[in-house]
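**Student:** Please find the sequence and the predicted model below.
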Amino acid sequence: MPVYSIFGLNIESDIQLPAITSEGTDIQITIRQQAIDNQLFNNELIKSSQPSNNNPYIPVSYQQNNELWFCVENIASFYVGYGNLILYQPEEGAEQQDILLYLLGTCLGIIMHQRGSLVLHANAIQVEDGCIIFMGKSGQGKSTLAAGFLQAGCSILTDDLTVINHNMQVEPAIPQLKLWDDSIKRLGIKQENGKRINLHQTKFNFSLSTGFCKQALPIRAIYELNVHQENTFKFERIFGMKKFIPLRCHTYRKFYLAGLGLTKQHLKLCANLAAQVNITRLSRPAKPFMLNEMIQAIKQDLAQQFVA
């Protein structure tokens, strides 16, 4: 099977991934198609609650820290185990791009949690010899902002799913950027250069042949993106224990951590990061989306943070 480099790991997969191929022979994670049933769990299953906006996948089962199984209707069943194995069993008629959406999102996010990394719902871009992270809820402008920095000459490190290693560095993800159609128009990008992520959303994947950083980088700063009704940009530095709150809030697929027994580990990882990196809440005007002005405001804020 082909081997890919994602998050600093060699991943062997029987389904083609939009990732950089690796020459490595030491395989850390395997992705393969296989029939999935409850026999993968040796102990009593712990079922999740009914579907909600935060947890749309049902049913979900856990066993200690090691295994998770979830099912997405009309797409596939997925199994993530021991930080090194992802299995998928497609439903009849499922589209490959839908399966990839969950393999490269939820499944990889869970497996990186299992491997002891801090995983954020965030984008990261290279700035000089380090990187800055933009985290926030969907619709706050993370990918649009990252694309704006890309057009300004910066490189993308991660999109949507950001993995922070034990050295407080962000690991390079997949050379792509996902953008909604309104962001594509705002950025002046040709929509035909992207690939629709699935048949149900007007969101497109753009491969990055250039402008992708392939090495892990230390974190210079973190911004939590927010929208307000004022007509100015507002930067609010977060201090002390309050820094923990946005890290917890924007943890990727955090609703799985308790069932996996990873809550204690996650709290420690958040505390370590909060102690070492500046976190700033950045509120922007709701309309219009002043992208270029926002980029300049962030550059000025960064300069003030690191003034000698």
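**Tutor:** Received, thanks.
**Student:** From here on, just use CA atoms for contacts and neighbour counts.
**Tutor:** OK.
**Student:** who are the neighbours in contact with the spatially most central residue of the chain?
**Tutor:** What sits nearest the mean C-alpha location of the chain, by C-alpha atoms, centre = their mean, is Leu161, with 0.7 Å. Shown in contact with Leu161 (C-alpha atoms under 8 Å, 6 or more residues apart in numbering): 105, 109, 119-123, 173, 252.
**Student:** if you set the cut-off to 10 Å instead, what comes out?
**Tutor:** The contact partners of Leu161, by C-alpha atoms under 10 Å, 6 or more residues apart in numbering, come to 104-106, 108-109, 119-124, 135, 173-174, 251-253.
**Student:** What about Phe78, how many residues nearby?
**Tutor:** When neighbours are defined as other C-alpha atoms under 10 Å, Phe78 has 26 of them.
**Student:** coming back round to it: in ChimeraX, select just the buried ones from the contacts of Leu161.
**Tutor:** In ChimeraX syntax, the buried subset of those is picked out as below (16 or more other C-alpha atoms under 10 Å):
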select :104,106,108,109,119,120,121,122,123,124,135,173,174,251,252,253
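**Student:** Of the contacts of Leu161, which belong to helices?
**Tutor:** If you go by DSSP state H, the contacts of Leu161 have 108-109 in helices.
**Student:** Inside strands: which ones of the contacts of Leu161?
**Tutor:** Counted as lying in strands by DSSP state E, out of the contacts of Leu161, are 119-124, 135.
**Student:** What separation do you get for the nearest residue to Leu267 once chain neighbours are set aside and Val119?
**Tutor:** Among residues not flanking Leu267 along the chain, Arg248 sits closest, at 7.9 Å (C-alpha to C-alpha, 6 or more residues apart in numbering). Relative to Val119, Arg248 is positioned 10 Å away (C-alpha to C-alpha, to the nearest Å).
**Student:** Put this next to the first one:
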Amino acid sequence: MKKFSYLVYGLKILSDIECSELVALDELQEHEYDVLIEVHPVSSEIHERIEDGWYSSYRHESMWFHIPEIATYWMQDRNLISIELCHGADLPMAKQYLLGSCLGMIMLQRNMIAIHGGTIVFDGKGVIFTGDRGAGKSTITSALRLKGYPFVADDVSSVEVGQCHFIHPGFPQQKLCQDAMHQFGYQLD
């Protein structure tokens, strides 16, 4: 099976699933990745739990959840995501859970925090603007980017907690409402 290599949240990803939403890397070797995403059956223990009516289990080293008619996802040991797709599953929907919940759980296992907000660099430090949906996070980061402040991320950033804290970007795209796009002079053709 062909493997795809990506960078997101500061993590090098080697994946069985193509994710055009992510920044592509040159082909990673087996020993070069931080996280492996594989399409692979989950454990029989997880299947037994699902048959008993469970839909999830969360322990620091092993987290799993089941979305009926889509997939079962199993995150292990800070570096492995196993996905067992249901027969006839909608792959774009399965990818939404992979790129959202699964990567979020891997970040938790790695002592990283995912923050929903726009991020820029100000005076050599990362600044994350958070707020409710529609509060103007993307508009603020876009305005600051146009004023010359380096843009890091629009929607989600991860904060790596340790001796020094680092902010890593999520997806390389920016979401703006039409009003803000007109205000900044973007062509909407």
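**Tutor:** Now that the structure is in, tell me what you want to look at. Note that the structure is predicted; figures quoted are calculated from it, not measured.
**Student:** follow-up on the earlier one: what is the neighbour count of the residue nearest to Leu267 of the first structure?
**Tutor:** Around Arg248 of the first structure there are 16 residues (other C-alpha under 10 Å).
**Student:** quick one, what contacts it?
**Tutor:** 120, 254, 266-267, 269-271.
**Student:** Where does it sit: helix, strand or coil?
**Tutor:** Secondary structure, DSSP: H, G, I helix; E, B strand; the rest coil: Arg248 of the first structure is helix.
**Student:** can I assume Ser138 of the first structure sits in a strand?
**Tutor:** No: assigned with three-state DSSP, Ser138 of the first structure falls outside any strand and is coil.
**Student:** Next, please give the residue ranges for the strands of the stretch 101-250 of the first structure.
**Tutor:** 118-127, 130-135, 156-158, 161-164, 169-170, 176-180, 195-196, 203-207, 217-228, 234-238 (DSSP state E, counting those that start in this stretch).
**Student:** nearest residue to Ile36 of the first structure other than its sequence neighbours?
**Tutor:** Closest to Ile36 of the first structure by C-alpha to C-alpha, 6+ apart is Gln89, at 6.3 Å.
**Student:** what's the answer for Asp26 of the second structure, then?
**Tutor:** Leaving out its chain neighbours, the residue that sits closest to Asp26 of the second structure by C-alpha to C-alpha, 6+ apart is Ser5, at 6.6 Å.
**Student:** Okay, and the one you found sits in which element?
**Tutor:** Ser5 of the second structure is part of strand 4-8, with elements assigned from DSSP states H and E.
**Student:** superposed on the first structure, where does that strand end up, distance-wise?
**Tutor:** Taken over the aligned residues, the distance from strand 4-8 of the second structure to the first structure averages 2.0 Å (mean C-alpha distance after the TM-score superposition for the first structure).
**Student:** so where is whichever helix or strand comes after that strand in the first structure?
**Tutor:** Per DSSP H and E, strand 4-8 of the second structure leads on to strand 11-15 as the next helix or strand towards the C-terminus. Mapped onto the first structure using TM-score structural alignment, strand 11-15 of the second structure covers residues 9-13.
**Student:** That stretch vs the second structure - mean distance after superposition?
**Tutor:** Its aligned residues in the second structure lie a mean 1.1 Å from stretch 9-13 of the first structure after superposition (mean C-alpha distance after the TM-score superposition for the first structure).
**Student:** Show residues contacting that stretch.
**Tutor:** Residues from elsewhere that reach stretch 9-13 of the first structure, judged by C-alpha under 10 Å, 6+ apart: 1-5, 17, 19, 21-33, 84-87, 171-173.
**Student:** so of the residues you listed, which ones are in strands?
**Tutor:** Short answer: the contacts of stretch 9-13 of the first structure in strands (DSSP E) are 3-5, 21, 29-33, 85-87.
**Student:** So the nearest residue to Thr263 of the first structure once chain neighbours are set aside, which state does it fall into?
**Tutor:** Distance criterion C-alpha to C-alpha, 6+ apart; nearest residue to Thr263 of the first structure, sequence neighbours excluded, is Leu257 at 5.6 Å. In three-state terms, and counting by three-state DSSP, Leu257 of the first structure is helix.
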